[in-house]
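[1] next comes the sequence, and after it the predicted model I'd like to discuss.
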Amino acid sequence: MSEERGRDRSEKEKEHNAEIEAFSRRTDLGELSPREYADAYAKALRSQNIEMLTCFERMGLMAPMAARHARIRQAFVDFGFVLIPNSGWENFLFELDLIFVQFDVPDTRKGHAELRRDVDACIVKLEAVRAMLYEFNHSIDFSVAAMLSEAGTNGNIPMIEALIKSHETVSAWLAEHSQPPRWRGKTLRNTRIDLATKLLTIFHCEFGIAPKPDGGSAHVPIAEANEWQRFFQACAFVRMQERETPDRQAILWEAYRNW
């Protein structure tokens, strides 16, 4: 049974890789708008994303589908979004789930400088472990115990050496690639535009309304916002835990230009 599951996984991986490779070979990618590119890429990853949802749920890394969908619908209620999807709630929420699982929220808690300090601290610990292992080799009792137990401890020391070297390489890269000022804000802004762009097509298809915000660049309170603005804010709350997206108007106008 385990061998059959292994073969099934191998076949699925081949299928996923073939779909992504076919996407990468397309000659018209440079002609697509950002929204069209996002849609085409999502289509290439669709079967992989479906499997990812199933796998994450089975492993307990994600809430059951019913709970996830109930949370999304409640977010729509909380933000005053009242439209009914053309394909029905079950299908619509499943498609939205696929968008969310493909969407990565960057971890901006630590920049390169902070991360490098953590990596360097890890190197110090690894070096301490290496020194301890070498010290063990000066103990006759340890050497005899390792030999009689066939533990192969000395054979694993090169692994520690390799870990130290690889972490030193990462540390050096982080030192050479410093981040620009206000990188956190820029990263999150690009992420919000990316989310809005991924939501353009599903909103337009399901509700028959252009995904275009009301108003200009000035802030529009959610109580005065149109359905697209409410829809985006509900999705941003579900996926990014943002109840009030900063500079929402500019984000949505830029996403609309990606159409």
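    Arrived safely.

[2] could you use CA atoms for every contact and neighbour count after this?
    Fine.

[3] quick check: closest non-adjacent residue to Gln102.
    In space, and not counting its chain neighbours, Gln102 is closest to Asn49: 6.7 Å by CA to CA, 6 or more residues apart in numbering.

[4] tell me which element that neighbour falls in.
    For Asn49, the host element (DSSP states H and E) is helix 46-58.

[5] put this next to the previous one:
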Amino acid sequence: MSEIMDAYWAAPPMARTFATAIVVTSISAHILGLVPYAWIYFTEDRLFRLPPEIWRLATNFFLSGPQLGIIMDPYFAYMYLKQLETANLKFPRKEDLLWYLMTVGGFIILVNRAFLGGAFFLPGLLMSLTYTACQDQRGVQSSFFFFTVPAQAVPYCMLLASVLMSPGIIPLQLSGIVAAHLHDFLTRLWPEFGRGPNLLPTPGFVSWLVQTPRMLPRGYGTAIRQPDATAGSGTGASTGSVLPDSWKTRGSGHRLGGN
């Protein structure tokens, strides 16, 4: 048990926390019935009550699909977010990745509430993470179930799989692609090719949120933040594949599902 806990606390903190939130919320709601769905779904009118129920901006992304979704959704969330947290040059600081999650999540909520409806949006966020993690991997081959495909095609393979297994979430997944592409355009494509400013710079309050806690998790224990310490950024890469038999595969420069 201690080895499992050591491995858990050694995992990248944002990926670990997000996956844990999905597991705990989904089991509590789907299986144990401890968390009513009415407490966590998103609806804008609850944001304007007194007190405002602002937690719904986050909790609507914590509910997985039932049955197999309780296993697969946290797994995919952890693997893709881990890759963005540890091996993506677009997010050199933890606050940059946190701001990405906040803005992309906001885009998904706006698109769905304006055009599609719905109250739980985790499939859209998972698709955003997939799209962002895979879009810069041109030339890299990844496996998706029994097929080998270009890495940048993995999000569209996920859409195809949804056609067969869960067609109802396809519009939500498409909104996730739109949200991720919009974030990429505003923060990278426009500055690089339009010679304009970054239209979504990470605000100072997000840096404050990341840097404020004095207890810093590390792979080998816990460090105490000194008064002048600043948040660092992670580097490295890890990958896995979709099939359980190949989850142990690892290799530099691959994305989830990579050989």
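    Good, I have the coordinates. Source: prediction; values computed, not measured.

[6] care to give me the TM-score?
    With the length set by TM-score structural alignment, normalised by the length of structure 1, the two chains reach a TM-score of 0.28; 115 aligned residues with a CA RMSD of 5.5 Å.

[7] what's near enough to touch the residue nearest to Gln102 of structure 1?
    With contacts defined as CA atoms under 8 Å, 6 or more residues apart in numbering, Asn49 of structure 1 is in contact with Leu98, Val101, Gln102.

[8] out of those, who's the most crowded?
    Counting neighbours by other CA atoms under 10 Å, the top entry in those is Leu98, with 19 neighbours.

[9] which is the next helix or strand following the helix holding Asn49 of structure 1?
    helix 65-78.

[10] for that next one, buried residues please.
    Arg68, His69, Ile72, Arg73, Ala75, Phe76 (16 or more other CA atoms under 10 Å).

[11] and Trp9 of structure 2, how far from Val23 of structure 2?
    The spacing between Trp9 of structure 2 and Val23 of structure 2, counted by CA to CA, to the nearest Å, is 16 Å.

[12] have a look at these two and say which one is more surrounded.
    The neighbour count for Trp9 of structure 2 versus Val23, taken as other CA under 10 Å, is higher for Val23 (21 against 18).

[13] and that one, how far from Thr103 of structure 2?
    Separation of Val23 of structure 2 from Thr103 of structure 2 (CA to CA) stands at 23 Å.

[14] okay, strands next: where are they in structure 2?
    All strands of structure 2, identified by DSSP state E, fall at 141-144, 147-150, 215-218, 221-224.

[15] tell me how many other residues crowd Ile4 of structure 2.
    By the measure other CA under 10 Å, the count of residues near Ile4 of structure 2 is 9.

[16] Thr169 of structure 1 now?
    Other residues within reach of Thr169 of structure 1 by the criterion other CA under 10 Å amount to 12.

[17] other SSEs contacting the helix or strand hosting it?
    If you go by DSSP H and E, Thr169 of structure 1 is part of helix 153-176. Secondary-structure packing of helix 153-176 of structure 1 (3 or more CA pairs under 8 Å, 6 or more residues apart in numbering; DSSP states H and E): helix 112-136.

[18] tell me the angle of the helix it packs on relative to helix 153-176?
    For helix 112-136 of structure 1 against helix 153-176, the angle by axes from the mean of the first three to the mean of the last three CA atoms, to 10 degrees is 160 degrees.

[19] which other residues reach helix 112-136 of structure 1?
    Residues from elsewhere that reach helix 112-136 of structure 1 (CA under 8 Å, 6+ apart): 142-143, 157, 160-161, 163-164, 167-168, 170-171, 174-175, 177-179.

[20] quick check: buried residues in it?
    Buried, per 16+ other CA under 10 Å, within helix 112-136 of structure 1: His112, Leu115, Arg116, Val119, Asp120, Cys122, Ile123, Leu126, Glu127, Arg130, Leu133.

[21] how much space is there between the last one and Ile123 of structure 1?
    The spacing between Leu133 of structure 1 and Ile123 of structure 1, counted by CA to CA, is 15 Å.

[22] could you do the first one as well?
    From His112 of structure 1 over to Ile123 of structure 1 the distance is 16 Å, taken as CA to CA.

[23] ok, Tyr131 of structure 2 - contacts?
    So Tyr131 of structure 2 contacts Gln152, Val154, Pro155, Ile177, Ala180 (CA under 8 Å, 6+ apart).

[24] same question but for Ala196 of structure 1, I mixed them up
    Phe232, Ile251, Leu252, Ala255.
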